[in-house]
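Chemist: Structure for this input, please:
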Amino acid sequence: MSKIMDLNGVSDETSNRRIYVGNIDHRISEATLLKMFSPYGKIESEDFLLHTRGPKRGEPRGFAFVQYSTKEEARLAKEKMHGRLACGRPLVIRLASEKSAAETAENSSKVAGVVSRSTHSGSSSGQMSRSAKIAAIKNKLKLLEEDGNRAKKQKQVEHISS
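Modeler: Sure thing, here's the model as predicted:
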């Protein structure tokens, strides 16, 4: 029997044991996060996401994923920790499998650039179709390429002018 994988390569079975932890204050460390969530079950893994580029490189991104050994432990952690204040901020907890369709589409369009409503699929979920996502990514790449070419031309003009 093959496992069904989501777009991030996480199986349905795993996503039922994995929780999303959002709205994490930047002062909360990876170790603190583990201490906060360990009372609810055995933590098999966690992904504490950090910025990989730019001025915030190495700083926390404000969200993480924690995977428990059972889906019951994950549900208990969600129930007990959702809305709980940590450094004055209410934590947002949900099962990874419950990630909203609207948020998925929103994040996809942020990655792919601005996407018009006409590129969304006709489904009521609001998720973008695969072909719409591909088209949006191609458009974003084209814009980036054009910006790069403009910058090169500007440098050439500046060089010639000097």
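Chemist: from here on, contacts and neighbour counts on C-alpha atoms
Modeler: Will do.
Chemist: For residue 22, see how far away the residue sitting nearest the centre point of the chain is.
Modeler: With distances taken as Cα atoms, centre = their mean, residue 107 lies nearest the centre of the chain, 7.1 Å away. Residue 107 sits 14 Å away from residue 22, going by Cα to Cα, to the nearest Å.
Chemist: just residue 131 next, same as before
Modeler: Counting by Cα to Cα, the separation of residue 131 from residue 22 is 29 Å.
Chemist: One more: residue 12?
Modeler: Taken as Cα to Cα, the span from residue 12 to residue 22 is 20 Å.
Chemist: Run a quick neighbour tally on the residue nearest to residue 71 when sequence neighbours are not counted.
Modeler: Nearest residue to residue 71 in three dimensions, chain neighbours excluded: residue 17, at 4.2 Å (Cα to Cα, 6 or more residues apart in numbering). By other Cα atoms under 10 Å, the residues close to residue 17 number 22.
Chemist: next up, for comparison:
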Amino acid sequence: MDLNRFIDEKSESRLYIGNLDLRITEAALIKMFSPFGKVVSEDFLWHTRGPKRGEPRGFAFIQYSTKEEARLAKEKMHGRLACGRPLVVRLASEKYMVESAEHSSKGVSEPTKVSTAGSNSGQLSRSAKIAAIKNKLKTLEEEGSSAKKQKHEDSIS
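Modeler: Take a look at the predicted model:
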């Protein structure tokens, strides 16, 4: 048995589920994801220290028996509302690819979504927020100067 193939198969059948409302329990999560295949394991993450100790961290991992089941669950559950919040569902391996691609790019021209283990999924990173604000200001300045030019041209004619 090829160990690398086994690891690849396992990572492709493991889902990252983020943006979980704190009211969602482990049992509710398993119940939501069971219709798509056999759930082999589930890792529901909790704060282990600090003032939030014992509270859910807002994300979990679910392992299916096959990658096809995981892909089906991802397709059906990504963006679906649970307690009023859209779920973020990705293959666990995709999460790390997205994360490393973002860290390797130095320049930020438009906002990028970041989902690291310690932050809430779906929120923009600090640098992405700053870049978005700069882009917005630049756009507003350009719109303002073109409106002034147009007004000036209209007054001349």
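Chemist: who has more neighbours, residue 12 and residue 22 of structure 1?
Modeler: Higher neighbour count among residue 12 of structure 1 and residue 22: residue 22, with 18 against 15, using other Cα under 10 Å.
Chemist: I'd assumed residue 64 was in contact with that one.
Modeler: Yes. Shown here, residue 22 of structure 1 and residue 64 form a contact pair, counting by Cα atoms under 8 Å, at 6.6 Å.
Chemist: where exactly do the helices run in structure 2?
Modeler: For structure 2, the helices defined by DSSP state H cover 3-12, 26-33, 67-77, 92-104, 126-156.
Chemist: circling back: tell me if the residue nearest to the centre of structure 1 really is in a helix.
Modeler: Yes. Residue 107 of structure 1: assigned to a helix according to DSSP: H, G, I helix; E, B strand; the rest coil.
Chemist: ok, back up a step: and of the helices of structure 2, who's closest to residue 42 of structure 2?
Modeler: Residue 42 of structure 2 sits nearest to helix 26-33 of all the helices of structure 2, at 7.6 Å, using Cα to Cα.
Chemist: what's the matching range in structure 1 for the closest one?
Modeler: Here helix 26-33 of structure 2 aligns to structure 1 at residues 30-37, judged by TM-score structural alignment.
Chemist: Now do that stretch: distance to the chain's middle.
Modeler: Stretch 30-37 of structure 1 has its C-alpha centroid displaced from the chain centroid by 20 Å (Cα atoms, centre = their mean, to the nearest Å).
Chemist: May I see the buried residues of that stretch?
Modeler: Buried residues in stretch 30-37 of structure 1, counted by 16 or more other Cα atoms under 10 Å: 33, 37.
Chemist: which residues are contacting that stretch?
Modeler: 48, 77 (Cα atoms under 8 Å, 6 or more residues apart in numbering).
Chemist: what lines up against residue 94 of structure 1 once you look at structure 2?
Modeler: Aligned partner of residue 94 of structure 1 by TM-score structural alignment: residue 90.
Chemist: Around that match, count how many other residues there are.
Modeler: Residue 90 of structure 2: 22 surrounding residues under other Cα under 10 Å.
Chemist: Residue 35 of structure 2 too?
Modeler: Residues near residue 35 of structure 2, counting by other Cα under 10 Å, number 12.
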